[in-house]
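K.L.:
attaching a predicted model along with its sequence, questions to come.
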Amino acid sequence: MSDFTHPLINNGWFKEVSDELFPGQALELKVKKILHTEKSEFQDILVFESTDYGNVLVLDGIIQVSERDEFAYQEMITHLPIFSHKDPKSVLVIGGGDGGVLREVLKHDYIEKIVLVEIDETVIQLSKKYLKGMAIAFENPKIEVKLCDGFKYLLELGQESIENKFDIIITDSSDPEGPAAAFFQQQYFKLLYNSLNSKGIVITQASENVWLKIELLKNLKNTINQVFPIVKYSYTTVPTYTSGQLGLMIASKDPNAKLNIPERSLSELKEEELFKYYNKEIHKASFILPNWAKNYLDQ
């Protein structure tokens, strides 16, 4: 294996267990080699090479990305809001120190301003070393990185003039345990609202999906709806997230925004050139839910 050890890796297998987030189930990946493990100032970090999913980044015991399927998450959380906006020029990413969302934003040449706010520089440095296909975005001069707390940054941004605010804000946070729990509360969405332009759109990973704790999804949707006039639930399929599905909450300051139907689209040829997962049909389909889930979330 390697000289490193980690308490979540036993007999050559990494096991993700969280009775709080994923009660009654777990996820295992076979480990080829432990590449890095440390406790940064903010979290426990593990990077390992798996036998079938490439390199894997784990924060506080929860898989964040694997090289094999990361694009399914990065593309959807990025392109859903960008294609839902009529004329986006600026994008703020909260979290996302692995660089995957930045890589996707850079596929839109008309985006003029891209800012990443990441509290843990260690994640950026390890991603540059072990997740090069994602972290390549950090080499682009268009990217501005702020190493600070997302809450503090948004609080200051909310006091700024309109020209310094954003058209799109993407919250690529960890799951709602510990410090990241604040990213799922009403105060945070008020800060997002005040940091957006008049037709601004925000998207956040919802941690849950309809197969896990659907009641938490409903609570999150209601929380966001107390701040934004329109909120919709979407999802993407990612094998290395427990249950294979991850929810996304997208909201707009514009009450007439459709969100589930792209405002703009590319040709099929261009979509195939740029994206592995996203296309205009997936955009629309990702908002369609089975009856029981739709009825529960909408009631």
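P.N.:
Everything's here; your move.

K.L.:
every contact and neighbour count from this point should use C-alpha atoms.
P.N.:
Noted.

K.L.:
got the residue ranges for the helices in the stretch 51-200 of the chain?
P.N.:
Counting by DSSP state H, counting those that start in this stretch, the stretch 51-200 of the chain has helices at residues 70-84, 100-105, 121-130, 132-135, 150-157, 186-194.

K.L.:
the last one - contacts with which helices or strands?
P.N.:
This points to helix 186-194. Under the contact criterion of 3 or more Cα pairs under 8 Å, 6 or more residues apart in numbering; DSSP states H and E, helix 186-194 touches helix 150-157, helix 214-225.

K.L.:
list the helices and strands the first one packs on?
P.N.:
For helix 150-157, the elements it packs on are helix 186-194, judged by 3+ Cα pairs under 8 Å, 6+ apart.

K.L.:
what comes up buried for the helix it packs on?
P.N.:
Buried residues in helix 186-194, counting neighbours by 16 or more other Cα atoms under 10 Å, are found at 186, 188-194.

K.L.:
how about stretch 287-299?
P.N.:
By neighbour count, and taking 16+ other Cα under 10 Å as the criterion, the buried residues in stretch 287-299 are 287, 297.

K.L.:
for the closest residue to V231 other than its chain neighbours, give me its contacts.
P.N.:
Counting by Cα to Cα, 6 or more residues apart in numbering, the nearest residue to V231 once its immediate chain neighbours are dropped is A251, at 4.3 Å. By Cα atoms under 8 Å, 6 or more residues apart in numbering, A251 lies in contact with 201-203, 224, 228-232, 259.

K.L.:
tabulate the residues you listed (CSV), appending secondary structure, neighbour count and distance to D69.
P.N.:
Formatted as CSV, the contacts of A251 follow (DSSP: H, G, I helix; E, B strand; the rest coil; neighbours: other Cα atoms under 10 Å; distance: Cα to Cα, whole Å):
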residue, secondary structure, neighbour count, distance to D69
I201, strand, 31, 25
V202, strand, 28, 23
I203, strand, 27, 20
I224, helix, 25, 28
F228, coil, 22, 31
P229, coil, 14, 33
I230, strand, 20, 30
V231, strand, 24, 27
K232, strand, 19, 24
L259, coil, 25, 24
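
K.L.:
got the residues you listed as JSON lines, with distance to K113 columns?
P.N.:
Converted to JSON lines, these look like this (distance: Cα to Cα, whole Å):
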{"residue": "I201", "distance to K113": "15"}
{"residue": "V202", "distance to K113": "16"}
{"residue": "I203", "distance to K113": "17"}
{"residue": "I224", "distance to K113": "25"}
{"residue": "F228", "distance to K113": "24"}
{"residue": "P229", "distance to K113": "26"}
{"residue": "I230", "distance to K113": "25"}
{"residue": "V231", "distance to K113": "25"}
{"residue": "K232", "distance to K113": "26"}
{"residue": "L259", "distance to K113": "22"}
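
K.L.:
included below, for side-by-side comparison, is a second structure:
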Amino acid sequence: MNGIREGWFSEVNALWPGQCMSLEVEEVLLHEKSPFQDVMMLKTKHHGNALILDGVIQVTESDEFSYHEIGSNVPLNAHPNPEKVLIIGGGDGGMAREVCRNPAVKSVTQCEIDELVVNACKKYLPNLAVGFDDPKMNLIIGDGFDFMGKHKGEFDVIITDSSDPFGPAKVLFEKPYYQLMMEALRPGGIIASQGECLWLHLDLIRDMFKFCREIFPVVDYTTVSVPTYPSGQIGFMLCSLNPETNFRKPVRTFTDEEIETLGLKYYNTEMHAASFVLPHFAKKVLEGKAQK
């Protein structure tokens, strides 16, 4: 059972059997139950403040930037004109921060179902939640399924920043959700959706690849290192309605000066390319040449 014992929080979950990440805790800043989930904010000894949802680490201040910079800039820079962006989830604000930073983006709508998470992050993770105050941002507290069903054909890019595939988030890893995202895109639109861990969930990723290829002409997977996530790796499913899209060769790149101006710490042109390099065992499975 997840909890704090002898000054350590341990993340125990059946999705990563036989292993867990532990964080040394200085203080419990918040622990409340919303209508949707258990919400905990911890002040850790070495990783800054950390958001925990239903006993699972969502972000720590020490390494959140890698996930958010790859999850935003890879899809945005693959689209020739990503003016209008929708974020589903992402209640910590980190994805909104990065999307709003991208100079090609003109407006951002975010649907987050749990207002407690947003308010907690505004208070305890202000470096992430800064995106909520950006003039480009329109934050909606509500259900992303319902919103997309009412806003078809509106967005250039949709980014899903979700928790792991159990409980309410399980449906975000299934074909009907991807179909719904596709219908909310403008012609040539792109999606990026949290795509789990190659080391732990390769069967799930393979199955997602299969149904995504039934919906979109272009499908790919990008990977990023996040030390406090299970096995230290997570990825994003990338899909495009434009058959000419090549996610591996961005249509827009940042100079070194632009990277410094934007405040990026992980993403650059080389890292964009490197994020698509997969270990051989995973490449074979995702290319359909092997079974896990």
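P.N.:
Happy to help now that I have it. Quick caveat, the model's predicted, so the values are computed rather than measured.

K.L.:
quick check: TM-score for this pair?
P.N.:
Both chains were compared after superposition, and using TM-score structural alignment, normalised by the length of structure 2 their TM-score is 0.96; 287 aligned residues with a Cα RMSD of 1.2 Å.

K.L.:
circling back to that earlier point, distance to V93 of structure 1 for the helices and strands packed on helix 186-194 of structure 1 - can I get that in CSV?
P.N.:
Formatted as CSV, the entries for these read as follows, by distance: least, Cα to Cα, whole Å:
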stretch, distance to V93 of structure 1
helix 150-157, 9
helix 214-225, 18
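
K.L.:
out of those, which is closest to D298 of structure 1?
P.N.:
helix 214-225 (8.2 Å; Cα to Cα).

K.L.:
what angle do the closest one and helix 186-194 make?
P.N.:
Angle, helix 214-225 of structure 1 to helix 186-194, by axes from the mean of the first three to the mean of the last three Cα atoms, to 10 degrees: 40 degrees.

K.L.:
and the corresponding residue of structure 1 for D63 of structure 2, how many neighbours?
P.N.:
For D63 of structure 2, the aligned position in structure 1 is occupied by D69, per TM-score structural alignment. For D69 of structure 1, the number of neighbouring residues by other Cα atoms under 10 Å comes to 18.

K.L.:
next one: H36 of structure 1
P.N.:
H36 of structure 1 is flanked by 18 other residues according to other Cα under 10 Å.

K.L.:
can you check Q19 of structure 2 too?
P.N.:
Applying the criterion other Cα under 10 Å, we find 14 residues in the vicinity of Q19 of structure 2.

K.L.:
who's in contact with it?
P.N.:
Shown in contact with Q19 of structure 2 (Cα under 8 Å, 6+ apart): V12.

K.L.:
so it belongs to a strand, correct?
P.N.:
No: the assignment for Q19 of structure 2 is coil, going by DSSP: H, G, I helix; E, B strand; the rest coil, so no strand is present there.

K.L.:
can you find the partner of it in structure 1?
P.N.:
Using TM-score structural alignment, Q19 of structure 2 lines up with Q25 in structure 1.

K.L.:
before we move on, back to that, and the helices and strands packed on helix 186-194 of structure 1: which comes nearest E118 of structure 1?
P.N.:
Of all those, it is helix 150-157 that lies closest to E118 of structure 1, at 7.0 Å by Cα to Cα.

K.L.:
over which residues of structure 2 does the closest one lie when aligned?
P.N.:
Residues 144-151 of structure 2 are where helix 150-157 of structure 1 aligns, taking TM-score structural alignment as the criterion.

K.L.:
next, the buried residues of the matching stretch.
P.N.:
Residues of stretch 144-151 of structure 2 classed as buried by neighbour count (16+ other Cα under 10 Å): 144, 148.

K.L.:
what is the aligned counterpart of V85 of structure 2 in structure 1?
P.N.:
Taking TM-score structural alignment as the alignment basis, one finds that V85 of structure 2 is matched in structure 1 by V91.

K.L.:
brain fart, L29 of structure 2
P.N.:
L29 of structure 2 maps onto L35 in structure 1, by TM-score structural alignment.

K.L.:
just to revisit the earlier point, quickly find the element holding the residue nearest to V231 of structure 1.
P.N.:
Taking DSSP states H and E as the definition, one finds A251 of structure 1 inside strand 245-252.

K.L.:
what sits up against the following helix or strand past that strand?
P.N.:
Later in the chain than strand 245-252 of structure 1, the nearest helix or strand by DSSP H and E is helix 268-274. Identification of contacts with helix 268-274 of structure 1 by Cα under 8 Å, 6+ apart yields 107, 278-279.

K.L.:
flag every buried residue along helix 268-274 of structure 1.
P.N.:
Within helix 268-274 of structure 1, the residues scored as buried using 16+ other Cα under 10 Å are L274.

K.L.:
so the helix or strand following that helix matches what in structure 2?
P.N.:
Following helix 268-274 of structure 1 in sequence order, the next helix or strand is helix 280-285 (DSSP H and E). Mapped onto structure 2 with TM-score structural alignment as the criterion, helix 280-285 of structure 1 occupies residues 269-274.

K.L.:
average offset between the matching stretch and structure 1?
P.N.:
Between stretch 269-274 of structure 2 and the aligned residues of structure 1, the post-superposition mean distance stands at 0.8 Å (mean Cα distance after the TM-score superposition for structure 1).

K.L.:
how about that stretch: buried residues?
P.N.:
Applying a neighbour-count criterion of 16+ other Cα under 10 Å, one finds 269, 272 buried in stretch 269-274 of structure 2.

K.L.:
what's the spacing between that stretch and its chain's center?
P.N.:
Its chain's average C-alpha position is 18 Å from that of stretch 269-274 of structure 2, according to Cα atoms, centre = their mean, to the nearest Å.
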